[in-house]
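Participant: Sequence plus the predicted model coming up.
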Amino acid sequence: MTDTALIARLIDRLLVPRIGHPPGNWPRRVYEVIQRMAEAAGTDPVQLLNRALAGESTRLGDALVDAATVGHTSFFRHAEQFAELRARLPAIASKRRRPLKVWCAACSTGEEAYSVALAAEQAGVAIEILATDVNPVAIQIARVGHYHSTRPGRVPGGPASRSWNAPPHLKERIAFAVASIVEPDALLGPFDVIFCRNVLIYFDREDVAEILATLSELLRPDGMLIISPADAVLPIPSCLARTSAAGFLKPSGEAPMSARWVLPNRPATLRPPVSVGAIPVVAPQSPSEPPLVRAARLLGAGDPSGAELVLTELLNRDPGHISGWFLLGEALLQRDERAQARAVFLRASRCDPSRAEDVDGEALRRAALSRATALGA
């Protein structure tokens, strides 16, 4: 076995139990971190990884989790979902005699959790939030709660705001913790609302329905599980039902599968990396991956240009693909091309919703129209 192949296997052993899913390839930055830390320690990458696996140091593991996870996030990401949340929270709260319990799974650096807290405050609803991520570096940033943007209006505080500090009364409502969505047994459910957005797209399709079924077991019978528009292209288990709002799921009344989802025993399907110097560069994604899923992965990773290329090719073949038009609008919006995004969302709203696959086409059509209207305001 070559050193490159051995390093890949050692990374699998170190990271898969912590992250919960083996990707098709580990990002280049994972190998760069290993190389840099090995040189600093005066050893080689294989010895460094073996030491980490032996429990001699947690620093390498934390650094690799940080390098392997996608931290692309923002305040009030998918704004129409937060508008829907504000509208629905009071009805749920009216049935409770206590603050609503919310879990923000895969919360990254905390922007989503603080957005949920602000939305609940705007709705006049008392709330308690558990926000988790596998990345301890991201969780530490979230706990500090200080955010700065080079562009105005990207943080709370108004259109001219460039920085924001989470106020103490919001911090008191949020408990940040390091945890994985595939090991939820230790979490204190059940929850009234679970956010699990822009993360499912990184798991194998055959595992997504099982993960969602496991999450549904932590949801109250009248609760909501919220996924992102990109995640909505993935399969939904029968124990959950789509609603009129894109990405909002509710318990269907059917019992979830009895078997809890566990980490798969199958090995990661890593393609052989090609070596450039001491750092391997991974091969591109398999062309057999469905274009919509590939585009959603690129969007979730903060690569709207790459997603646009994939979606343009898809829409040239199938001009009536409503999910393709919707995700293209998302890609253009990430690039801040608002006029073009509005035109694309309008195009999505005119597509035949009955042609949508694995998604509520009518809900997606309404979401596209809502976004186009907001962009025209």
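Facilitator: Received it, and whenever you're ready, just let me know what you need.
Participant: alpha carbons only for contacts and neighbour counts from here, please
Facilitator: Will do.
Participant: Would you state the helices of the stretch 1-150 of the chain in chain order?
Facilitator: For the stretch 1-150 of the chain, the helices defined by DSSP state H, counting those that start in this stretch cover 3-19, 28-41, 45-53, 59-68, 79-93, 111-123, 136-144.
Participant: among the ones you listed, which is the most enclosed?
Facilitator: helix 111-123 (a mean of 20; mean count of other Cα atoms under 10 Å).
Participant: Can you lay out the helices of the stretch 1-150 of the chain as a markdown table showing distance to residue 174?
Facilitator: As requested, the helices of the stretch 1-150 of the chain are arranged in a markdown table below (distance: least, Cα to Cα, whole Å):
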| stretch | distance to residue 174 |
| --- | --- |
| helix 3-19 | 22 |
| helix 28-41 | 30 |
| helix 45-53 | 32 |
| helix 59-68 | 22 |
| helix 79-93 | 17 |
| helix 111-123 | 7 |
| helix 136-144 | 9 |
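Participant: in stretch 176-195, what counts as buried?
Facilitator: Buried residues in stretch 176-195, counted by 16 or more other Cα atoms under 10 Å: 176-184, 189-195.
Participant: Centre of the chain to stretch 193-203, how far?
Facilitator: 5 Å (Cα atoms, centre = their mean, to the nearest Å).
Participant: Endpoints of that stretch, how far apart?
Facilitator: Stretch 193-203 has an end-to-end distance of 22 Å (Cα to Cα, to the nearest Å).
Participant: what comes into contact with that stretch?
Facilitator: 21-23, 100-106, 208, 219, 223-228, 230-231, 234, 293, 296-297, 300 (Cα atoms under 8 Å, 6 or more residues apart in numbering).
Participant: Could I get the buried residue list for that stretch?
Facilitator: Buried residues in stretch 193-203, defined by neighbour count with 16+ other Cα under 10 Å: 193-203.
Participant: Closest one of those residues to residue 280?
Facilitator: residue 202 (21.2 Å; Cα to Cα).
Participant: Contact partners for residue 51?
Facilitator: Going by Cα under 8 Å, 6+ apart, residue 51 touches residue 57.
Participant: Okay, and which of the buried residues of stretch 176-195 map to strands?
Facilitator: In strands, judged by DSSP state E, the following of the buried residues of stretch 176-195 are found: 176-178, 191-195.
Participant: what's the farthest-apart pair in these?
Facilitator: 178 and 192, at 20.8 Å, using Cα to Cα across these.
Participant: before we move on, back to that, now, the contacts of stretch 193-203 that are in strands?
Facilitator: Using DSSP E, the subset of the contacts of stretch 193-203 located in strands is 100-104, 219, 223-226.
Participant: got another, please set it beside the one above:
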Amino acid sequence: MRQADFEYLAKFLKERSGLVLTPNKEYLIESRLLPIARDNGFEDIEGLVGAMRPGAVALLEQVTEAMTTNESFFFRDKTPFEMFEKVILPHLLDSRSGTKRFRIWCAAASTGQEPYSLAMQMKEMGHKLANWRQEIIGTDLSADVLRRAKLGKYTQFEVQRGLPIQLLVKYFKQIGHDWEISPDIRSMVQYRKLNLLEEFSALGQFDVVFCRNVLIYFDQQTKAQVLERIAKQLAPDGFLVLGAAETVIGITKAFKPLKGCRGLYVPAEADVSKLERAAVA
């Protein structure tokens, strides 16, 4: 690959998606973009980049989606979902008892396994959430993965990754070789196309934000900017859930970690004493 083409793609993807590509990632570009190039009639990356430079919208979208990692599976990493049930939900049930309403945002929701996992978790609580209004918003940069998320159809391999068998039997229907999630669960989640690098205040305020395994692809400045904008969208006593390899420490002062809760953060001014007692109980 020509150095000029690598530099163009690295700059384009950084501006478009926040993805930081170092020179040792040329193999990644070639493995993901050569099929795109050939599907569009180009022999190599040089031809693809040449067609991208004038700003061919459809081609720019294809390249962005091909380079964006969309790895996801049900109840991924388990701990965040345990914290959701043990710490987050009890707090919301207590603090929102007057309005009986809360909102959850799953940023970088990919093909929907994370928001659907949360929806199933809440469905399993039954009477505790009776007469409550729960809203789950899933967003992603990729229109393709959002189409899949809205369909709620998964392969045998996908439902075997992290999904307990009892939930598969209870909330999915087998159709041919695939599994389709029940309309009840699907209706609990709304999906929207959204780029975390762009303005997202129109989404409104949330009580919980899951933003897992996406910040690791950003540089420090971009991480700080995204986190500080998320802080503006979060309730004063809300929660931010990050991936196991992510942190706010040394990046922003808008959040602080919740002791005893790996990957769980709260606004800097939040009173955490009661929450930390719940976490160790």
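Facilitator: Structure received. No experiment lies behind these values; they were computed from the predicted model shown.
Participant: follow-up on the earlier one: arrange the ones in strands among the buried residues of stretch 176-195 of the first structure in a markdown table, one row each, with distance to residue 375 of the first structure as further columns.
Facilitator: Converted to a markdown table, those look like this (distance: Cα to Cα, whole Å):
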| residue | distance to residue 375 of the first structure |
| --- | --- |
| 176 | 33 |
| 177 | 36 |
| 178 | 36 |
| 191 | 33 |
| 192 | 31 |
| 193 | 28 |
| 194 | 28 |
| 195 | 25 |
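Participant: Stretch 236-244 of the first structure: which residues count as buried?
Facilitator: Quick answer for stretch 236-244 of the first structure (16+ other Cα under 10 Å): 236-242.
Participant: Quick one: closest of the helices of the stretch 1-150 of the first structure to residue 170 of the first structure.
Facilitator: Counting by Cα to Cα, residue 170 of the first structure lies closest to helix 111-123 out of those; the figure is 6.6 Å.
Participant: Could you measure from the equivalent of residue 179 of the first structure over in the second structure over to residue 140 of the second structure?
Facilitator: With TM-score structural alignment as the criterion, the equivalent of residue 179 of the first structure in the second structure is residue 194. Computed with Cα to Cα, the distance linking residue 194 of the second structure and residue 140 of the second structure is 5 Å.
Participant: Tally up the residues packed near residue 264 of the second structure, please.
Facilitator: 25 (other Cα atoms under 10 Å).
Participant: Quick one: residues contacting it.
Facilitator: Counting by Cα under 8 Å, 6+ apart, residue 264 of the second structure makes contact with 80, 83, 239-242, 257-258.
Participant: and with 7 Å instead?
Facilitator: Residue 264 of the second structure makes contact with 239-242, 257-258, according to Cα atoms under 7 Å, 6 or more residues apart in numbering.
Participant: out of the residues you listed, who's nearest residue 116 of the second structure?
Facilitator: Nearest to residue 116 of the second structure among the contacts of residue 264 of the second structure: residue 241, at 16.0 Å, using Cα to Cα.
Participant: Looking for the alignment partner of that closest one in the first structure.
Facilitator: In the first structure, residue 241 of the second structure lands on residue 226 (TM-score structural alignment).
Participant: Give the residue farthest from the middle of the second structure.
Facilitator: The centre of the second structure is farthest from one residue, residue 43, which by Cα atoms, centre = their mean lies 34.1 Å away.
Participant: Could you check what's spatially nearest to that one, not counting adjacent residues?
Facilitator: residue 37 (6.7 Å; Cα to Cα, 6 or more residues apart in numbering).
Participant: if we can go back for a sec, nearest to residue 4 of the first structure, of the buried residues of stretch 176-195 of the first structure?
Facilitator: Closest approach to residue 4 of the first structure among these (Cα to Cα): residue 180, at 27.7 Å.
Participant: Surely that closest one and residue 134 touch.
Facilitator: Yes. If you go by Cα atoms under 7 Å, residue 180 of the first structure and residue 134 touch, sitting 5.3 Å apart.
Participant: what touches both of these two?
Facilitator: Contact criterion Cα under 7 Å, 6+ apart; residues shared by residue 180 of the first structure and residue 134: residue 19.
Participant: ok, how many other residues are close to the closest residue in space to residue 163 of the first structure that isn't next to it in sequence?
Facilitator: What sits nearest to residue 163 of the first structure in space, not counting adjacent residues and going by Cα to Cα, 6+ apart, is residue 148, at 4.2 Å. Neighbour count of residue 148 of the first structure, defined by other Cα under 10 Å: 13.
Participant: Could you do residue 105 of the second structure as well?
Facilitator: Neighbour tally, residue 105 of the second structure, other Cα under 10 Å: 26.
Participant: What residue in the first structure is paired with it?
Facilitator: So, by TM-score structural alignment, residue 105 of the second structure is matched to residue 103.
Participant: For its match, which residues are in contact?
Facilitator: Residue 103 of the first structure neighbours (Cα under 7 Å, 6+ apart): 129-131, 191, 193-195.
Participant: swap the cut-off to 8 Å and go again
Facilitator: Residue 103 of the first structure sits in contact with 129-132, 191, 193-195, where contact means Cα under 8 Å, 6+ apart.
Participant: Next one: it from residue 175 of the first structure, what distance?
Facilitator: 10 Å.
Participant: shared neighbours, the two?
Facilitator: Joint contacts of residue 103 of the first structure and residue 175 (Cα under 8 Å, 6+ apart) are 129-131.
Participant: Please flag which of those sit within strands.
Facilitator: 129-131.
Participant: Which one (most neighbours) among those?
Facilitator: residue 131 (27 neighbours).
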